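Novice: How does the following fold in three dimensions:
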Amino acid sequence: MKLISWNVNGIRAAVKKGFEDFFTESDADFFCLQETKLQEGQIDLKFPGYQSYWNYADRKGYSGTAIFTKHTPLSVRYGIDQDEHNHEGRAITLEYNDFYLVTVYTPNSKQELARLEYRIKWEHDLTDYLVALNEQKPVILCGDLNVAHTEIDLKNPKNNRNNPGFSDDERHCFSYLLDQGFTDSFRYFNPDLTGAYSWWSYRFNARANNAGWRIDYFVVSDKLKDKMTSTAIHKDVMGSDHCPVALEIDL
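Specialist: Reported below is the predicted structural model:
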């Protein structure tokens, strides 16, 4: 089973930059999007054999998530069971017989960590939500989690210490999630690999110089980790300031 996750930074813009070609070539069972930046009815994007589920932010042109899937779910949930978090279109959960698939677009803490307090509340509530799901059946979480977990997950850790996405609080929250029975799939296969990033600033030729951050993840329940067969970061796929990440798992 193949899964793709991609923060497209505006799906309408990504479609103009080859999104549909990559989608078709990928032939994924699940293709998850973050930061779709649109409202219902603003795009007619369909692929043969796929159903799609969209979660839109109340605010126009902001945030948003989507999942394209070849497999009809048992149930679909939008948000994470806390109303304060459910107005920005940040989460979708699909339920299947043997697992849950959750895609999320984690809030950015903003410059000078102006939104850190809300971000940490989101982290705690998301973790509680995932733990509750995991008590019922295993979970596959994917998306832009807006945190570089360790120093090898970004190019310049010393200069970015306590910047948004690399604050001690955000990193601690990610560690805590993993401690609740989850595995970072990429690090499972590549525990010490450096230079593997999924996001690059549009400034300073960051992508050309590979001065990036790994902030896009597949995180799976520990009980599924032995079923994973591979992960990938598709750094050469353009169309967004993020690139797609992938997981293959034998379910």
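
Novice: rest of the way, CA atoms for contacts and neighbours
Specialist: Will do.

Novice: ok, which stretches of the chain are helices?
Specialist: Ranges of helices in the chain, per DSSP state H, are 11-15, 19-26, 116-134, 157-160, 168-179, 185-189.

Novice: is it possible to export these to JSON lines including mean neighbour count?
Specialist: Converted to JSON lines, these look like this (neighbours: other C-alpha atoms under 10 Å):
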{"stretch": "helix 11-15", "mean neighbour count": "18"}
{"stretch": "helix 19-26", "mean neighbour count": "13"}
{"stretch": "helix 116-134", "mean neighbour count": "17"}
{"stretch": "helix 157-160", "mean neighbour count": "12"}
{"stretch": "helix 168-179", "mean neighbour count": "17"}
{"stretch": "helix 185-189", "mean neighbour count": "18"}
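
Novice: mind checking which of those helices is nearest Gly61?
Specialist: Nearest to Gly61 among the helices of the chain is helix 11-15 (10.3 Å), distances taken as C-alpha to C-alpha.

Novice: for the closest one, the distance to its chain's centre please.
Specialist: What separates the centre of helix 11-15 from the centre of its chain is 17 Å, taken as C-alpha atoms, centre = their mean, to the nearest Å.

Novice: now the helices of the chain in a markdown table, with distance to Phe204?
Specialist: Shown next, in a markdown table, are the helices of the chain (distance: least, C-alpha to C-alpha, whole Å):
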| stretch | distance to Phe204 |
| --- | --- |
| helix 11-15 | 22 |
| helix 19-26 | 25 |
| helix 116-134 | 26 |
| helix 157-160 | 15 |
| helix 168-179 | 25 |
| helix 185-189 | 27 |
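
Novice: So for Asn209, which of the ones you listed sits nearest?
Specialist: The closest of the helices of the chain to Asn209 is helix 157-160. By C-alpha to C-alpha, the value is 15.7 Å.

Novice: Please state the offset of that closest one from the chain centre?
Specialist: 23 Å.

Novice: Now Met228: closest residue in space, sequence neighbours ignored.
Specialist: Leaving aside its sequence neighbours, Met228 sits nearest to Ile249 (C-alpha to C-alpha, 6 or more residues apart in numbering; 4.1 Å).

Novice: one more to put side by side:
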Amino acid sequence: MRLVSWNVAGIRACIKKGLPDFLAKIDADVFCMQEVKAEMNQIDFHPEGYKEYLYPAKRKGYSGTMIYSKTEPQSIQYGYGESEYDDEGRSITAEFKDFYLVTTYVPNVKRDLSRLESRMHFEDTFKAYLKKLEEKKPVILCGDLNVAHNEIDIYNARSNRGHAGFTDEERAKFTDLLASGFVDTFRKLHPDTVRYSWWSYIGHARDNNVGWRLDYFVVSESLFPKVKESYIYDDVFGSDHCPVGLEI
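Specialist: Have a look, this model is predicted:
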């Protein structure tokens, strides 16, 4: 089974930049997207053979998550019970026979860190939600988690420490999530590999591979033995993020 996640930074723009071709080529069983920035009546891409689940933000043109799935989930849950983040369409949970799949777009703390306190609340409540799901079935979490966990996950760690996405607080919360029984699949399988999934549009960052690894597939420890490979498709364009994938 192949799962793919991509922060498309606006699905309508990404459709014009090759999203349909990528989805056809990769032939994912489940394709998750973040930062969709659209409502269903604004999306004119409906791939054959996929069920579609969209959770738009209440604020138009902002945030939002979406799933295309070849298999109809046993259940779908939009949000996780915290209105501040649910109003922004930040997560969808799809229940399958053997696991829960949760795709999320984690809140950015903003350049001035003005949303750091809120982000900490999100991290705590969202981890509690994942652990509650895990009482029933293993969990696969994917999406733009908006944190470069370790120094290997960011081009210039020293100069970026304390900046949004690389604060000690954000990194510690990711450490806490892993310590609670989850595995960062790419880093576990490729402990010394330097690969990124996001590049600024400023200063030819992508051309020079000045990037950050912000996009993840994280799984319950009990599910990790079934993981065959974890991918970063950094040769795929169409957004300031590239897709990531998991094969189980």
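
Novice: Got a TM-score for the pair?
Specialist: With the length set by TM-score structural alignment, normalised by the length of structure 2, the two chains reach a TM-score of 0.99; 248 aligned residues with a C-alpha RMSD of 0.7 Å.

Novice: returning to that earlier point: can you say which of the helices of structure 1 is nearest to Cys142 of structure 1?
Specialist: Of all the helices of structure 1, it is helix 185-189 that lies closest to Cys142 of structure 1, at 10.1 Å by C-alpha to C-alpha.

Novice: For the closest residue in space to Pro138 of structure 1 that isn't next to it in sequence, give me its contacts.
Specialist: Spatial nearest neighbour of Pro138 of structure 1, excluding adjacent residues (C-alpha to C-alpha, 6+ apart): Phe99 at 4.8 Å. By C-alpha atoms under 8 Å, 6 or more residues apart in numbering, the contact set of Phe99 of structure 1 is 137-140.

Novice: I figured Cys32 of structure 2 hits Leu101, correct?
Specialist: No: look at Cys32 of structure 2 against Leu101 with C-alpha atoms under 8 Å: they stay out of range, at 9.6 Å.

Novice: list residues touching both of those two?
Specialist: In contact with both Cys32 of structure 2 and Leu101: Cys142, using C-alpha under 8 Å, 6+ apart.

Novice: So the two - more neighbours on which side?
Specialist: Ranked by neighbour count (other C-alpha atoms under 10 Å), Cys32 of structure 2 and Leu101 place Cys32 first, with 28 against 22.

Novice: and the closest residue to Ala28 of structure 1 other than its chain neighbours, what does it touch?
Specialist: Spatial nearest neighbour of Ala28 of structure 1, chain neighbours left out: Lys2 (5.0 Å); criterion: C-alpha to C-alpha, 6+ apart. Counting by C-alpha under 8 Å, 6+ apart, Lys2 of structure 1 touches 28-30, 246-249.

Novice: What segments of structure 2 are strands?
Specialist: 2-7, 30-34, 51-55, 65-69, 75-78, 91-95, 100-105, 139-144, 182-184, 198-199, 211-212, 215-220, 229-232, 244-247 (DSSP state E).

Novice: Make CSV out of the ones you listed and add distance to Thr175 of structure 2.
Specialist: Shown next, in CSV, are the strands of structure 2 (distance: least, C-alpha to C-alpha, whole Å):
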stretch, distance to Thr175 of structure 2
strand 2-7, 21
strand 30-34, 22
strand 51-55, 28
strand 65-69, 24
strand 75-78, 26
strand 91-95, 21
strand 100-105, 18
strand 139-144, 15
strand 182-184, 10
strand 198-199, 20
strand 211-212, 17
strand 215-220, 12
strand 229-232, 19
strand 244-247, 20
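
Novice: Indicate which one of these is closest to Ala13 of structure 2.
Specialist: strand 2-7 (12.0 Å).

Novice: how much does that closest one stray from structure 1?
Specialist: Strand 2-7 of structure 2, aligned to structure 1 and superposed, deviates on average by 0.3 Å (mean C-alpha distance after the TM-score superposition for structure 1).

Novice: That strand vs helix 19-26, what angle?
Specialist: On the basis of axes from the mean of the first three to the mean of the last three C-alpha atoms, to 10 degrees, strand 2-7 of structure 2 is oriented at 160 degrees to helix 19-26.

Novice: Tell me which residue is most central in structure 2.
Specialist: A centroid search over structure 2 (C-alpha atoms, centre = their mean) returns Gly143, at 0.6 Å, as the residue closest to the centre.

Novice: Next one: that one relative to Gln42 of structure 2, how far apart?
Specialist: With distances taken as C-alpha to C-alpha, to the nearest Å, Gly143 of structure 2 is found 22 Å from Gln42 of structure 2.

Novice: May I see the buried residues of stretch 213-226 of structure 2?
Specialist: 213-221, 223-224 (16 or more other C-alpha atoms under 10 Å).

Novice: What lies in contact with it?
Specialist: Taking C-alpha under 8 Å, 6+ apart as the rule, stretch 213-226 of structure 2 contacts 5-6, 134, 138-149, 153-154, 181-186, 195-198, 230, 243-246, 248.

Novice: residue range for that stretch in structure 1?
Specialist: Residues 214-227 of structure 1 are matched to stretch 213-226 of structure 2 when aligned by TM-score structural alignment.

Novice: So what would you say the end-to-end distance of the matching stretch is?
Specialist: For stretch 214-227 of structure 1, the first-to-last residue distance is 23 Å (C-alpha to C-alpha).

Novice: likewise stretch 181-190 of structure 2?
Specialist: For stretch 181-190 of structure 2, the separation between the terminal residues is 19 Å (C-alpha to C-alpha).

Novice: again with stretch 52-61 of structure 2
Specialist: End to end - C-alpha to C-alpha - stretch 52-61 of structure 2 spans 19 Å.

Novice: And it, what's buried?
Specialist: Within stretch 52-61 of structure 2, the residues scored as buried using 16+ other C-alpha under 10 Å are 53-57.

Novice: farthest-separated two in those?
Specialist: Farthest pair in the buried residues of stretch 52-61 of structure 2 (C-alpha to C-alpha) is Tyr53 and Ala57. Separation: 13.4 Å.

Novice: Neighbour count and distance to Lys37 of structure 1 added to the contacts of Lys2 of structure 1, as JSON lines?
Specialist: What follows is these, written out as JSON lines (neighbours: other C-alpha atoms under 10 Å; distance: C-alpha to C-alpha, whole Å):
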{"residue": "Ala28", "neighbour count": "20", "distance to Lys37 of structure 1": "22"}
{"residue": "Asp29", "neighbour count": "17", "distance to Lys37 of structure 1": "23"}
{"residue": "Phe30", "neighbour count": "23", "distance to Lys37 of structure 1": "20"}
{"residue": "Ala246", "neighbour count": "24", "distance to Lys37 of structure 1": "22"}
{"residue": "Leu247", "neighbour count": "24", "distance to Lys37 of structure 1": "24"}
{"residue": "Glu248", "neighbour count": "18", "distance to Lys37 of structure 1": "27"}
{"residue": "Ile249", "neighbour count": "15", "distance to Lys37 of structure 1": "29"}
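
Novice: Done for today, thanks.
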